[in-house]
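Trainee: Sequence first, then the predicted structure, then my questions.
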Amino acid sequence: MPGLIVVLTMFALCSIVLAGQLTGRAKVINTDTVEINRTRVRLWGIDAPDKSQMCRDINGNPYRCGLRAVRDLEGFIAEREVSCLSVLQDESGRTIATCSADGMDVGEWLVRNGLAFDQTQSSTGPYRAAQSAADRAGLGLWSGSFAVPSLYRACIRLGGRPASCSDDANAHP
């Protein structure tokens, strides 16, 4: 019986924390998710538009900001090796980590270029300074208007359509 308890305890710990590092070529799945060695990794600390999300540019014209962010991330990662540290699983079983390419934090790169947001939305969030810099410079999403990704997803869950859930021309004047 004590041996079974030890095995179950070890299994529980392994389900929470995986190997401390995951490294390899990354395939971009979505703006906040990459796949390395057949493991999907959600980038820690950011919230980013989904591929189907629309935004408005500086002239008020709609564009697929989520898809543009995915393409920009693909260009940034390109053929670089991506290394993810502090790999863990959340309560839903998703693998979450802080990842870098050539020493640059991928989450910070996304936020600094206006392609994602500091997920905490607090003044002390890990990427808050990068988000403020992108906002001040009018980069990426900050050059026009957008619906915050979490609100977009909530609208979709309630049965909204991508075009109507995305359209928030007054979200960021």
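Mentor: Cool, the structure landed.
Trainee: Could you use CA atoms for every contact and neighbour count after this?
Mentor: Fine.
Trainee: In this protein, which helix is the longest?
Mentor: Secondary structure of the chain per DSSP state H: the longest helix is helix 2-16.
Trainee: List the contacts of it.
Mentor: Residues from elsewhere that reach helix 2-16 (C-alpha atoms under 8 Å, 6 or more residues apart in numbering): 88-90.
Trainee: which ones are touching the residue nearest in space to the middle of the chain?
Mentor: Nearest residue to the geometric centre of the chain (C-alpha atoms, centre = their mean): Asp32, 2.4 Å. By C-alpha under 8 Å, 6+ apart, the contact set of Asp32 is 42-43, 46-48, 107.
Trainee: neighbouring contacts of stretch 61-70?
Mentor: 28-31, 48-57, 115, 141.
Trainee: In helices, which of those fall?
Mentor: Among the contacts of stretch 61-70, no member lies in helices (by DSSP H).
Trainee: what's the spacing between Asp167 and Gly75?
Mentor: From Asp167 across to Gly75, the span is 27 Å (C-alpha to C-alpha, to the nearest Å).
Trainee: Those two: who's more crowded?
Mentor: Neighbour count, other C-alpha atoms under 10 Å: between Asp167 and Gly75, Asp167 has more, with 18 against 12.
Trainee: Just give me how far the longest helix of the chain sits from the chain centre.
Mentor: Chain-centre distance of helix 2-16: 31 Å, with C-alpha atoms, centre = their mean, to the nearest Å.
Trainee: Strands of this protein, residue ranges please.
Mentor: 21-30, 33-36, 39-43, 46-47, 55-56, 62-63, 81-89, 95-101, 104-105, 117-118 (DSSP state E).
Trainee: And the ones you listed: which comes nearest Pro173?
Mentor: strand 55-56 (10.7 Å; C-alpha to C-alpha).
Trainee: helices and strands around that closest one, which ones?
Mentor: strand 62-63 (3 or more C-alpha pairs under 8 Å, 6 or more residues apart in numbering; DSSP states H and E).
Trainee: if I look at the nearest residue to Leu141 once chain neighbours are set aside, how far off is Val6?
Mentor: Excluding the flanking residues, the one nearest Leu141 by C-alpha to C-alpha, 6 or more residues apart in numbering is Gly114, at 5.4 Å. Gly114 sits 47 Å away from Val6, going by C-alpha to C-alpha.
Trainee: One more: Arg71?
Mentor: From Arg71 to Val6 the distance is 46 Å (C-alpha to C-alpha).
Trainee: likewise Gly140?
Mentor: Applying C-alpha to C-alpha to Gly140 and Val6 gives a distance of 50 Å.
Trainee: another structure for you, compare them:
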Amino acid sequence: MREIGLIAAAFCTAILATPAFAADLTGTATVIDGDTLEVHGQRIRLHGIDSPESAQLCQDAAGKDWRCGQQAALALSDRIARRPVSCEVKDTDRYGRSVAACSVAGESLNAWMVSQGWAMAYRQYSTDYVGAEATARAARAGIWAGTFQPPWEWRTAKRNGDKPQAANQSRPAPAAAPSAAPSSGCQIKGNINSKGERIYHVPGGRFYDQTQIDTGSGERWFCSEDEARSAGWRRSER
């Protein structure tokens, strides 16, 4: 009996020590900005994406300033309309907001905002939307049509009391140069395609030579196929 009591006590202690996240949320949403919602009075930060701040300006293809932060929020509001939003809570941030992947009628709002060029993939916290960002950038959609300062840099400048860069001085961060294989024994290329799919290519494969690896975008090299599969990549079909 004493052993059972000790096990029960340890189990309760483990539960209390586990961080408590808010329950998943479903309901009518109010859009706060391009990456923040409010459902049932609970603020929700969209996981893995970063949208221009409400007061932030970008520059369009003609060189004219426009309120990209405001337009991002309006785009999200229009996409949701009056439909109920379902949010899968993944974490709680330092401001007490739930961090979640949200959807409407089965469509990911996080992915949609990035794919339409209204937000960037927030690589510091997730690489889930790197593929969607590549699609938006290639199409020059939303903020990618011109120039802008990444939202996290804009916030840092504001916090430090610096004047945020003028739109005509800002440039999207260039893609990192292709990364060389770390060693002769690690030749398998883990690539993330435009759909966000993680696919690995082995030497001799049809697309092996033309595939470039950008480790800054979450891509990587593998030393074996088992390692690649264990990390969640699948082998190229060609």
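Mentor: Structure received. In this text the structure is predicted, and so the values were computed from the model without any measurement.
Trainee: what's the TM between chain one and chain two?
Mentor: After superposition, the two chains reach a TM-score of 0.85 (TM-score structural alignment, normalised by the length of the first structure), with 167 aligned residues with a C-alpha RMSD of 2.5 Å.
Trainee: Leu85 of the first structure matches what in the second structure?
Mentor: Under the alignment (TM-score structural alignment), Leu85 of the first structure maps onto Glu88 of the second structure.
Trainee: Count residues in the vicinity of the counterpart of Asn113 of the first structure in the second structure, would you?
Mentor: Per TM-score structural alignment, the equivalent position to Asn113 of the first structure in the second structure is Gln116. When counting by other C-alpha under 10 Å, one arrives at 22 neighbours for Gln116 of the second structure.
Trainee: now Arg64 of the first structure
Mentor: 18.
Trainee: State the distance from Thr39 of the first structure to Arg25 of the first structure.
Mentor: For Thr39 of the first structure relative to Arg25 of the first structure (C-alpha to C-alpha), the value is 11 Å.
Trainee: ok, those two, which is more surrounded?
Mentor: Higher neighbour count among Thr39 of the first structure and Arg25: Arg25, with 17 against 12, using other C-alpha under 10 Å.
Trainee: if I read this right, the more buried one contacts Glu79, doesn't it?
Mentor: Yes - if you go by C-alpha atoms under 8 Å, Arg25 of the first structure and Glu79 touch, sitting 6.9 Å apart.
Trainee: Ser83 of the first structure: what's it in contact with?
Mentor: 21-24, 99-101.
Trainee: Same check on Cys165 of the first structure?
Mentor: By C-alpha under 8 Å, 6+ apart, the neighbours of Cys165 of the first structure are 53, 147, 152, 155-156.
Trainee: Could you do Gly107 of the first structure as well?
Mentor: 32, 43-46, 98-99, 116, 127.
Trainee: What of Trp152 of the second structure?
Mentor: By C-alpha under 8 Å, 6+ apart, the neighbours of Trp152 of the second structure are Asp50.
Trainee: at 10 Å what do you get?
Mentor: 50-53, 122, 158 (C-alpha atoms under 10 Å, 6 or more residues apart in numbering).
Trainee: ok, and the most crowded of those?
Mentor: Pro52 (29 neighbours).
Trainee: Now do that one against Arg155 of the second structure, distance only.
Mentor: Distance from Pro52 of the second structure to Arg155 of the second structure, by C-alpha to C-alpha: 9 Å.
Trainee: Touching, Thr36 of the second structure and Gly48? I think so.
Mentor: No - the pair Thr36 of the second structure and Gly48 does not pass the contact test of C-alpha atoms under 10 Å, sitting 11.8 Å apart.
Trainee: Overlap in contacts, these two.
Mentor: With C-alpha under 10 Å, 6+ apart, Thr36 of the second structure and Gly48 have common neighbours 99-100.
Trainee: And for the equivalent of Trp44 of the first structure over in the second structure, the neighbour number?
Mentor: Using TM-score structural alignment, the partner of Trp44 of the first structure in the second structure is His47. Neighbourhood size, His47 of the second structure [other C-alpha under 10 Å]: 26.
Trainee: Please look at His47 of the second structure and Ala119 and confirm they touch.
Mentor: No - applying C-alpha under 10 Å, one finds His47 of the second structure not in contact with Ala119, separated by 11.4 Å.
Trainee: tell me the contacts of the counterpart of Trp144 of the second structure in the first structure?
Mentor: Alignment note (TM-score structural alignment): Trp144 of the second structure maps to Trp142 of the first structure. Contact analysis of Trp142 of the first structure by C-alpha under 10 Å, 6+ apart lists 56-58, 113-116, 131-132, 134-136, 172-173.
Trainee: Tell me if I'm right that Pro162 of the first structure and Arg153 touch.
Mentor: Yes - contact criterion C-alpha under 10 Å: Pro162 of the first structure and Arg153 qualify, at 9.1 Å.
Trainee: Need the residues touching each of the two.
Mentor: Counting by C-alpha under 10 Å, 6+ apart, the residues touching both Pro162 of the first structure and Arg153 are 50, 53.
Trainee: Just to check, Gly160 of the first structure is in contact with Gln53?
Mentor: No - using C-alpha under 10 Å, Gly160 of the first structure is not in contact with Gln53, being 11.8 Å away.
Trainee: more crowded one of the two?
Mentor: Neighbour tally, Gly160 of the first structure and Gln53, criterion other C-alpha under 10 Å: the higher count belongs to Gln53, 26 against 14.
Trainee: Grab the nearest non-local neighbour of whatever residue of the second structure lines up with the more buried one.
Mentor: Aligned by TM-score structural alignment, Gln53 of the first structure pairs with Gln56 of the second structure. For Gln56 of the second structure, ignoring the flanking residues on the chain, the nearest one in space by C-alpha to C-alpha, 6+ apart is Gly69 at 5.3 Å.
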